[in-house]
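> Prediction below, plus the sequence it came from.
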Amino acid sequence: MDGSQQQGGGGGRPYRSHLRPACIPCRRRKSRCQTAADNTACVTCLAHQTECYFPEDSQTSESPEPARRRRRRAEPRASVEASGLTPVRAGVRATASFHGGAKANTSASMAGSRSTAMGRQASIPVSNAPPISVAAMSRPGQGYHDRVEGSAMALGSDDDQHLNLHIVGPATTNDSQVLSTYLSGIAGATRSTRMIVPEPASCSRPVLFTEVQKRPVGVILNRSPSAEKLEIIEKLLEPHNEAVIDEYFKKVNICLPLLDEASFRRQYHEDKTRISPALLACLYAHTIIYWQSSPTLSRYRCPESRFIWNLASEAIYSELHLSPGMSIIKAILLNIGGRPTTSLIGNGVLLGSAVSMAHSLGLNHNPLPWQIPQAEKYLRMKIWWSVLVHDRWTSLAHGTPPHIHKAQYDVPPPTIEYLRQSSTEANSSRFEITARVFISLVALSEVLGLFLQYVYSVRRERLTTTDLELALNQWTEKLEGPCRRIVLHGSHLEINGAANLRLAYLTAKLLLQRIQLEAEKQTDGVNEEQIMNRYSAARMTSEEMLMLIQDFQKDHLGDFWMAVSSFAFPSAVNFLLRCALETENTPEGLVQSHSFKIAYDLIAALRSHQEQHKWDLGDICIAQHAEIVEKILAGVAPDEQGGNSSSLDLQEFDASILDHVFPSIWDPLQNAFTW
């Protein structure tokens, strides 16, 4: 009797083909899975309007794999019954001797940690398998090399993966570890928990990650919306797409290392679709500002940057909602670091999302003792350094407290050795000097963190101004070679990132002097001579900033700049005008005061660079202060209602009027000091 006759029997079991297994949603619903010939989704998923996807490691009914799996599962149970051990002890031995996959290695690590904690004399052999990346742990169906290439560099948005890893908090780590250790000895009872174990000689504690749903429930994603935005951007840039990428690695990534250049270029040429669309879109938009200063790109018409930025922002918000991962952190940093700055609140929201994602992925932990690939260790540290730099300087520019606190991360500071591991120019002299500039910038950001802690503190227990001055002096004393001359003398500005470092130092120094001035005014016995000395020191720093801007050449203006540096100029001008108003008594004295002259010359220098070289970092300062400085110079000042008065009587002039003329959003720290 053939198969059709057997199937037609009334009492027989209905025939079901196992050539294609049931989809994952039908398995969860425990419903029958039927697929039409002309559709890739099953009938049940179409009815429920849910995404239909099948297991990646499915085997055909003719494959002997299920039998091998059954035998493999039966052998540990037989050994347990024969030895009389409990499931936990048997699980320790079974998982310790198995080196086949990520889950086995993880279980062995868990069991080993548990047995050590309980004081058992368990001998667990060390696995010879290579370390597995954190992101790869959520992909049990892929081979090791695929996981390292696809996830260790964290370039992709992983739209084809439905789960993401989230760090387990320290309060529940021990509970999850105990339960996972027990379940590791029971066949088929493993939990969706992954452990990163430190090196044997390390004193670090294991770090646990758990799998969470990446996309919102019920969202059907046929094509990534961010990919559609990227396609439009690439059409606008054609045929200069690769030239834009070259410019990014030449100007930006070498000064603020965020991407692994070798891995990115390899992935870009082999399969560009595996790179996060939001990341690539923001990379294009971020580099548009360097179009005119590029010898290659400047010969062609530059596309509309505002339109490209809008598309890149839409791609970010879409990917942040649908498939957040490590790549979205890089995309956000490129977005908020882009120029010109036009969305203050939007950048603050995105930065908060990036810091939250960094914490959830465990980037605030030192990865050096972890048993993961070296490439991922350096990648995680570089992303954290970039997040830290943006958090500190954005806090200063926006007038909001920083998101990251010193006591909540232990990532080591950058060194030449760490940065050299993933650089394509590791042996060049250009790499070493630019790497030292970046190291100095990260260290200065740490010093700025102390200043911000003082400014935003609402409690009485805080650092003194002497502590802050000591921190900046110690940072300066540790500088060596060209970095020391860049910071103290303003020379060697031809080095990539040198001008940005010099301006960052002057900004931090001026902030310190403002803090000292405010503290001096709040003392019981006010010393007028000491206050005048503070004013003079602040004016000298502002004049150094002016001379730096005046000495800029075209190459300096086309170099790397942090976008938040644009807020340093309006803050300095606002402070200079306050100094002039508080130290002068006549209109003639105000106009002829040294503070007013510095402010006027600074605006003039910024306007000159704007008109001749289209330098955008002075746009905010010019828009907010140029008109009022010209009116004061002409002897006309606006009153509180916005009208004009024919004369300026400084004896009756209230300096608080500047709060209406200069919105506090451009000088966020003028009212931030709490006493």
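Thanks, I have the structure now. Residues are numbered from 1 along each chain as shown.

> Could you use CA atoms for every contact and neighbour count after this?
Will do.

> For the longest helix along the chain, buried residues please.
In the chain, taking DSSP state H as the definition, the longest helix is helix 429-456. With burial defined by 16 or more other CA atoms under 10 Å, the residues of helix 429-456 counted as buried are 431-456.

> Pasting the second one now:
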Amino acid sequence: MHLCLMSALQAATPTLRRPCDWCRQRKSRCVREPGQQKCARCILHRHECTYVQGPVPRRRLDRQQSPTRTEDFGLNGLSPSPPGQAVDAASPSRLTGTLGLEPHLHSTYIGPASYHEPTLLDLKSVSTSVNQDMGHPRRVNQSSAFITSADSTSASESQRISDLDQIEASIQPFGPALVKVYFQIVHPLFPILDKGVFLEKYARSYREFSPPLLAAVYLVALDWRLFDRALTKATRVPDTAVLEDLAMRAMSDDMKRAKLSTLQAGLLLLQRVRSTSSTLPAQLLALGQSLGVHVDCSDWSVPDWEKSLRRRLAWALYTHDKWGAIVHGRPSLIPTQIDHSDVGDWDVGPCTLVDFPEATDTGAEEVEGIVDAGLGRAAFIQLIELTKIFSEIVATFCSVGATKKGGLLSRIGTTGTMSLAKPLVMKLREWHSSLPDNLQLGTTYSHRLSTNGPLHLSHMAAELTIHRALLRTLSADTPPALRSTIRTAARARLASAMKLIESLQPEHTQSFWGFAAASQVAMIGSFAGLLWATSAEAEEAVEFVNQLERLRWALQMRASAAPFIHEALRMLDDEVGDLGALRTATSVDYMSWD
């Protein structure tokens, strides 16, 4: 009778939060999907899902005695909670039912070519639990499944806590201020975190995070510490070198129990322009595939906010893979065409405003923040569309097969290359003309950082990639009229690029630019160097030397407060050196080079 009473209570109270008897015995998380009478594990293993056993009595620990809770932060102001006020650990959490963010668990996507047979996953032994090395299966829809394992099977929990403590100690007492700066400036333009989930966890304890993610948020935010008064007045600035070393070391350990937070951390660490490993992008792509971000998650049995987060993460990974061709000079690892065909391996749904839960937020920070969050979201979506075009450009003009001796471009010559370029130029033109007024470069707002600079610099880099390919096809056999047309168009693109750099205002340069910006700026200088090196007349060569000096001056005037411009200057010096020193030689001896 008691069993019947508990079953009736369960049916009448579908939101009951304590674990069922079977999950309690195995000390595993008990997750019940909306509308289900049984939890996910009881359904999977065909168990009765009962609540007969009473909860184990808990003894509330004093704040000073708690081994896991240090400081509690409120969700809104990120200020310490009043003394003695503890966050209720039993309250509903947004992490319940997630696939990639559940505490102490990590999940690996099972692809169709895996040795695992999806049909057999459903027949796994009842004795299998997340506390065993083999993990347990979780099917998210008819065709997609994951193996979920406990973190303790792959990495040291004590090491994770130690890393977090070191990271937090290195930035104390500025943690809350840095988190606030991050969500005011970086997050609107690079929305790879779920703000609500991050703040929920941060309010409880910094120990709930993966070490590289916490360190990465702090690291990126430190570049904008002047936007917080407490950080501006601080006599001690956190050592970014120490923090970056902690982050990269913790990243290697976190790879053993990878979650979505591991991918988020890696993408943020890529934004550091100083000493990030050049192999990290390829590692992150493999990591993203193991987490299943390349698969359409629209009908998965995970919370809606996680579906949106997965789409944003997938497209952020896509943009990094594609623009990495400029940064690292390596081919893209994601297919060029995103056509959602039946034979494609990139099956991510389009990123739309629906994928930004914060779009419905009407708080003061959303309306009056340092960055217009709405414009940041629009710029993120537009960058994805531009990157799809850039992917075609790189595949057409920069592949090994196209550029090698005897390859496609050498076989079709300058005329054939022009034919390949025309449709891509039209796509770029249509993309640019469709931008709304509030995303135009010249549109800025008082007391707001602009979201538009990175978008227009990326567009310029895509255009220069086409013109650089055309210049490289010129030879002694090219008709003079065609040569003149190509070089005139290239000079016009260089002039436009110079105008873009010179029009950048503090509202642009102080905003978040992303990992590719320095390389895109340096590309303008290398493009001018290419025009200089292929000039047929001394007067024309001098013109491009002057353009380079003009570019260098424009960057020097903006470099002190913008890390990416400072890095672009260094890259420019490495690439073209001081062509100004050749000015005299150019005007006297250049004609003998012909």
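Thanks, I have the structure now. Because the structure is a prediction, the values reported are computed rather than measured.

> TM-score for this pair?
Put the two chains on top of each other and the TM-score (TM-score structural alignment, normalised by the length of structure 2) is 0.73; 489 aligned residues with a CA RMSD of 3.6 Å.

> returning to that earlier point: for the longest helix of structure 1, name the packing helices and strands.
helix 374-398, helix 416-420, helix 465-477, helix 481-489, helix 498-521 (3 or more CA pairs under 8 Å, 6 or more residues apart in numbering; DSSP states H and E).

> any chance of the ones you listed in JSON lines, plus mean neighbour count and distance to residue 544 of structure 1?
Formatted as JSON lines, these follow (neighbours: other CA atoms under 10 Å; distance: least, CA to CA, whole Å):
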{"stretch": "helix 374-398", "mean neighbour count": "22", "distance to residue 544 of structure 1": "20"}
{"stretch": "helix 416-420", "mean neighbour count": "16", "distance to residue 544 of structure 1": "30"}
{"stretch": "helix 465-477", "mean neighbour count": "15", "distance to residue 544 of structure 1": "16"}
{"stretch": "helix 481-489", "mean neighbour count": "18", "distance to residue 544 of structure 1": "10"}
{"stretch": "helix 498-521", "mean neighbour count": "21", "distance to residue 544 of structure 1": "8"}
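
> And the ones you listed: which comes nearest residue 624 of structure 1?
Closest approach to residue 624 of structure 1 among these (CA to CA): helix 374-398, 15.0 Å.

> what is the orientation angle of the closest one with helix 498-521?
Interaxial angle, helix 374-398 of structure 1 versus helix 498-521 (axes from the mean of the first three to the mean of the last three CA atoms, to 10 degrees): 50 degrees.

> Longest strand in structure 1, please.
The strand that spans the most residues within structure 1, counting by DSSP state E, is strand 207-213.

> Quick check: next helix or strand after it?
helix 225-237 (DSSP states H and E).

> List the buried residues of that next one.
In helix 225-237 of structure 1, counting by 16+ other CA under 10 Å, buried: 225, 226, 227, 229, 230, 233, 234, 237.

> Between those, which sits nearest residue 351 of structure 1?
residue 226 (19.1 Å).

> contacting residues for the closest one?
Going by CA atoms under 8 Å, 6 or more residues apart in numbering, residue 226 of structure 1 touches 277, 278, 314, 315, 316, 318, 319.

> at 6 Å what do you get?
Residue 226 of structure 1 makes contact with 277, 278, 315, according to CA atoms under 6 Å, 6 or more residues apart in numbering.

> So what touches the longest strand of structure 1?
With CA under 6 Å, 6+ apart as the test, strand 207-213 of structure 1 has contacts from 163, 164, 165, 166, 167, 168, 192, 193, 194, 195, 196.

> So which of the contacts of residue 226 of structure 1 belong to helices?
Those of the contacts of residue 226 of structure 1 lying in helices (DSSP H): 277, 278, 315.

> burial count for residue 352 of structure 2?
14 (other CA atoms under 10 Å).

> for residue 604 of structure 1, same thing?
Using other CA under 10 Å as the criterion, the residues surrounding residue 604 of structure 1 number 16.

> ok, now the one 4 residues further on?
Residue 608 of structure 1 is flanked by 15 other residues according to other CA under 10 Å.

> so how far is the helix or strand hosting it from its chain's centroid?
Per DSSP H and E, residue 608 of structure 1 falls inside helix 594-613. In terms of CA atoms, centre = their mean, to the nearest Å, the centre of helix 594-613 of structure 1 is set 33 Å apart from its chain centre.

> ok, and for that helix, which residues are buried?
Within helix 594-613 of structure 1, the residues that qualify as buried are 594-607, 609-610, counting by 16+ other CA under 10 Å.

> List of residues touching the following helix or strand past that helix?
Under the assignment DSSP H and E, the closest C-terminal helix or strand after helix 594-613 of structure 1 is helix 619-633. Contacting residues not belonging to helix 619-633 of structure 1 are listed as 569, 570, 591, 637 [CA under 6 Å, 6+ apart].

> Strands - which of these land there?
Using DSSP E, those in strands are residue 637.

> hang on, the earlier thing: I'd like the helices and strands packed on helix 429-456 of structure 1 laid out as a markdown table, including distance to residue 206 of structure 1.
Shown next, in a markdown table, are those (distance: least, CA to CA, whole Å):
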| stretch | distance to residue 206 of structure 1 |
| --- | --- |
| helix 374-398 | 15 |
| helix 416-420 | 22 |
| helix 465-477 | 33 |
| helix 481-489 | 38 |
| helix 498-521 | 37 |
